[in-house]
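Peer 1: what's the 3D shape of this:
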Amino acid sequence: NFLRFIQVVIATPGRLLDVLENRYLSLDQCTYVILDEADRMLDMGFEPEVQKVLEYIPVTNLKPDTEEAEKEESIMENFYSKKKYRQTVMFTATMSPAIERLARAYLRRPAVVYIGSIGRATERVEQIVYMIGEEK
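Peer 2: Prediction:
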């Protein structure tokens, strides 16, 4: 019952599946799904778990499947609506066949963004961490 009003869940595929299967958590109203390091999860053999987690997210959620639905006016209308589009985002360093299969199965109108050259580390990307105290 303590998971009833949760807004953000960060979990490994196995742990998330555990709480879903035991009905401690429901993704019925989930509107954002982010898979970070998707390629690494699949490389480590978690593809079945990732697919099971994605299957817990209702397919009946509205989805922007036209260019009209992606216009600013439609997006803002969706933002204030109780029924929201589900947005699924995958971050991956490589686009292996397994990642492409996963994207085709669970993403609608995906956008692919490449940074730097394919197959090489990008020297121009700078990562910065800002430590912020609790008072801020």
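
Peer 1: all contacts plus neighbour counts: C-alpha atoms, from now on.
Peer 2: OK.

Peer 1: Just the buried positions in the one helix or strand Glu73 maps to, please.
Peer 2: For Glu73, the enclosing helix or strand under DSSP states H and E is helix 72-80. For helix 72-80, the neighbour count (16 or more other Cα atoms under 10 Å) marks 75, 78 as buried.

Peer 1: same for the helix or strand following it, what does it pack against?
Peer 2: Next helix or strand after helix 72-80 toward the C-terminus (DSSP H and E): strand 87-90. Here strand 87-90 touches strand 32-35, going by 3 or more Cα pairs under 8 Å, 6 or more residues apart in numbering; DSSP states H and E.

Peer 1: To check against the first, give me the structure of this:
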Amino acid sequence: MTRLHVMNRSPDPLTCTHVAFRAVNLAPDGHQVTDAAEFDAEMLSIAPCTEVIYSTDRMRISGERSDDRDERFDFRRMEISNIAIVFVDRDGVRWMRNVGGLKPIGWKTRPAIPRLSGTPTIHLTDGLPSVKRIAECGSTY
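Peer 2: Below is the predicted model:
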């Protein structure tokens, strides 16, 4: 089972949190994409020193031809790419963390994963992701 872990290692809460990624299934040869979907979730906040866990056993496909894609999309073989996390810190500064690192972004910037026409959306089936406290808590976001 694949899981996406989002950690707030800061002693301060993160607000206006937005998590997005693109997921693909690869053919057995590991090169050709057989199906793709996008995950887009907003959370009001992530408490200090907590880990939010999105588990694929609670994910389903929605959007165009969702019934057909839910059958074909294999969450066990899901490869995650283009992940982006946007949040606001205690000082009201808006940040984005992605593969390029952590950087402050303006309020007019709309960070998003480029959407593919007709690509369905992954959603959680039963509400919120799992949340747990983490032992390692410093000052890094």
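
Peer 1: Mind checking the TM-score on these two?
Peer 2: Overlay of the two chains. TM-score (TM-score structural alignment, normalised by the length of the first structure): 0.26; 71 aligned residues with a Cα RMSD of 5.7 Å.

Peer 1: so who does the closest residue in space to Ala84 of the second structure that isn't next to it in sequence touch?
Peer 2: Excluding the flanking residues, the one nearest Ala84 of the second structure by Cα to Cα, 6 or more residues apart in numbering is Asn98, at 4.6 Å. Taking Cα atoms under 8 Å, 6 or more residues apart in numbering, we find Asn98 of the second structure in contact with 82-85.

Peer 1: can you put those residues in JSON lines and add neighbour count, secondary structure and distance to Arg60 of the second structure?
Peer 2: Below are those laid out as JSON lines (neighbours: other Cα atoms under 10 Å; DSSP: H, G, I helix; E, B strand; the rest coil; distance: Cα to Cα, whole Å):
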{"residue": "Asn82", "neighbour count": "14", "secondary structure": "strand", "distance to Arg60 of the second structure": "19"}
{"residue": "Ile83", "neighbour count": "19", "secondary structure": "strand", "distance to Arg60 of the second structure": "18"}
{"residue": "Ala84", "neighbour count": "21", "secondary structure": "strand", "distance to Arg60 of the second structure": "20"}
{"residue": "Ile85", "neighbour count": "20", "secondary structure": "strand", "distance to Arg60 of the second structure": "21"}
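
Peer 1: Ser81 of the second structure reaches Arg22, doesn't it?
Peer 2: Yes: the pair Ser81 of the second structure and Arg22 qualifies as a contact (Cα atoms under 8 Å) at a distance of 5.3 Å.
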